[in-house]
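> quick check, what structure comes out for this input:
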Amino acid sequence: MATERGSLGLLALLPSLLPSLLLLLLSRAGSADRCSWRGSGLSWEPRSRAVEQVHLRCTEGSLEWMYPARALRVLLEPNVASAQHSTVCIKPASDFQGASIYVERAGQLQLVLSEAEGARPQHVSCFSSPSPQRAALFLQASPQRDISRRTASFQYKLLSNQSAAGPDFPKMALLEAMCRPCDNMELLMAICSSDFVVKGSIRNVSHDSENHMSQVDVSVQKVYRQKNRIFQQEEGGGEWRGPIQTLLQCKVKQGGGDFLFTGNEHFGEAWLGCAPRFKDFILVYQAARERGSNPCEFELN
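You can find the predicted model right below:
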């Protein structure tokens, strides 16, 4: 479906895009080494047909294009030359408007995100990268008769084809989710490499069938590690709480008891990886420690 739409979009855009693409070398180049970019179509020369180029050398970041005009070419490239990234994921801002996003594949433009789709909150678009070292996006501004404020803003993330522990949300959204319990080695690796590791219980589970997501609201007893402040204490010295996202097809249900929640952050949200019952984790970790096979030390108290 995406290929068909992309082909139709390409046919409609070719007359206006080809002259611009020939002038890529004449366009103003973006910074050679940065994770995010912010710019405006109002700053361009009115009669210029050049395509603005932006070069982002990071595995994740953001782009904000205010007053979109004509076109913008964005080259996404990991900051490690040897890295192999097979998947690109984009999460548009809730007020995304004014442009559509295409990916370049062998000289063709394939539609990834239309302006109408970008307005959907929590909508994440993932696609395979044409090259393991880089991906080129093309933002085409939508026709408009006035200069009313429009902003095409999104977050991006480049993903490798290897995951240290547990399912990787955007990759699994593109392929097929593996909603299975982690084995002992995956669990031991998860406590070493996850973005967050917390002990807690499930307060509530809510489901969003439209976006194929579930949210697990966790009452936290102890935060062993967290990359950002997703799990926070309520005002007035209340309990610690935090939301964890997972795929709807994993069929997470509310259950009693304490769990060890691990996982990674994507676009500022915590996504579930391994989540054993805490008592089961203790048995696995102590057995590995006695054998000297634990990959890292973990504070049990």
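> CA atoms for contacts and neighbours, from now on please.
OK.
> buried sites along the helix ranked longest in the chain?
When the chain is parsed with DSSP state H, its longest helix is helix 2-22. Using 16 or more other CA atoms under 10 Å as the test for burial, helix 2-22 gives 6-7, 9-10, 17, 20-21.
> check stretch 20-38 too.
20-21, 24, 35-37.
> what's that stretch in contact with?
49-66 (CA atoms under 8 Å, 6 or more residues apart in numbering).
> what do you get for stretch 197-216?
For stretch 197-216, the surrounding residues in contact (CA under 8 Å, 6+ apart) are 122-123, 191, 217-226, 243-249, 252-263, 278.
> and for stretch 155-173?
With CA under 8 Å, 6+ apart, stretch 155-173 has contacts from 59-63, 78, 83-93, 124, 126, 177-179, 182, 186-187, 189-190, 193-194, 246-247, 263-264, 266-267, 271-274.
> weed out the non-buried ones from those.
By 16+ other CA under 10 Å, those give 59-63, 78, 84-93, 124, 126, 177, 179, 182, 187, 189-190, 193-194, 246-247, 263-264, 266-267, 271-274 as buried.
> how about the strands in the stretch 101-250 of the chain?
108-113, 125-128, 135-141, 151-160, 196-208, 213-226, 232-233, 240-247 (DSSP state E, counting those that start in this stretch).
> to compare against the first, here's another:
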Amino acid sequence: MFASVLVLVAFILSRRVWFCAADLCNWSGSGFPVGVDSRMVLQVRLRCTEGSVRWLYPGQALRVVLEPNLFSSARRNMLCIKASPSFGAASLFIDRGGELEPLGTDGGQAQHVSCIRAEGTHVPAIYIQTSRPGGESWSPRRMGFRYELMGNRSAAPGLDHMTSCRPCNDTELLMAVCNSDFVVRGFIKDVLHNRDGHISLVEVLAVKVHRQRSGVFELQATTPGSVPAVPLWRGVILAHLQCGVKPGEGEFLFTGSEHFGDAWLGCAPRYKYFVSVYRTAKARLVNPCDFPLE
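The predicted structure is shown next:
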């Protein structure tokens, strides 16, 4: 592996760089037109902490430089990448100032996310190689990935340090309703287990969406005579399979983080229990934020 990386580095140094314009967060473009120097490396610069790259008719090499502003990237030292299923046989590397580190993507595996730590405020570049130097090229019609910079407290779905498999204590619960990407009140309709993807899918019918970041929960048309007879929101929350999530009756307060358009389960107490905890904390003036009770 080390020898192959050295060969690839030498190959990169022998090529020319072609800079391509993009918007702040996302880039979509095609491979090199006929007649352009095949040694060129297409380079894209992005300025956000999350976004996507879509490469149509890819050429041989693409280098994505992430340069988020210092304010938005503060305390975000984890770079996570979710490759598209069509990524296939392409090779993905993290470029740390000329030093390339292979990054496994497991293209085609649902919900697979690869993460790597950044060094300080410097975010490494992403390098994609679609052919081996001197070998046959591999050119799918489309490939791409989504990226996200996360902080230490973010529950990166590709990591095993998530604490969502254990019940939250009262302090964690109160903080969850203040800091989570989504906070919804509702019922569990069904739980499906995807053993190949090592995830559980919790289908939720929500009667109240207090907060969400990516629009995971969508408003559904109500059916006459439905219970409860109020507008319902529907969404799917993901959890690691080893957490052993099971269906449960009654009303819950679901909280968690959103990554790559997916909601990941955090604290999920029964709503009545949360109300009791919150009222006690508020009476003692120790609630970290105000939460609307109904």
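> picking up where we left off before, how about the strands of the stretch 101-250 of structure 1 in TSV, adding distance to residue 295 of structure 1?
Putting these into TSV (distance: least, CA to CA, whole Å) gives the following:
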stretch	distance to residue 295 of structure 1
strand 108-113	40
strand 125-128	32
strand 135-141	34
strand 151-160	22
strand 196-208	15
strand 213-226	16
strand 232-233	28
strand 240-247	25
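> out of the contacts of stretch 155-173 of structure 1, which sit inside helices?
Going by DSSP H, the helices hold 186-187, 189-190, 193 from the contacts of stretch 155-173 of structure 1.
> how about CSV for those, with distance to residue 209 of structure 1 added?
Converted to CSV, these look like this (distance: CA to CA, whole Å):
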residue, distance to residue 209 of structure 1
186, 29
187, 29
189, 31
190, 28
193, 30
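> which one of the residues you listed is nearest to residue 140 of structure 1?
Distance to residue 140 of structure 1 across these (CA to CA) is lowest for residue 193, with 38.7 Å.
> if I line the two up, what does residue 194 of structure 1 land on in structure 2?
Matched by TM-score structural alignment, residue 194 of structure 1 corresponds to residue 180 in structure 2.
> again with residue 90 of structure 1
By TM-score structural alignment, residue 90 of structure 1 lines up with residue 81.
> from residue 106 of structure 2, how far out is its match?
11 Å (CA to CA, to the nearest Å).
> and for residue 273 of structure 2?
On the measure of CA to CA, residue 273 of structure 2 and residue 106 of structure 2 end up 41 Å apart.
> looking at the two, which one has more neighbours?
Between residue 273 of structure 2 and residue 106, counted using other CA atoms under 10 Å, the more crowded position is residue 106 (18 against 12).
> give me the spatial nearest neighbour of residue 201 of structure 1, chain neighbours excluded.
residue 258 (4.8 Å; CA to CA, 6 or more residues apart in numbering).
> these two touch, right, that neighbour and residue 280?
No: if you go by CA atoms under 8 Å, residue 258 of structure 1 and residue 280 don't touch, sitting 10.1 Å apart.
> quick one: secondary structure of the residue mapped onto residue 292 of structure 1 from structure 2?
Using TM-score structural alignment as the criterion, residue 292 of structure 1 maps onto residue 285 of structure 2. Following DSSP: H, G, I helix; E, B strand; the rest coil, residue 285 of structure 2 is assigned to coil.
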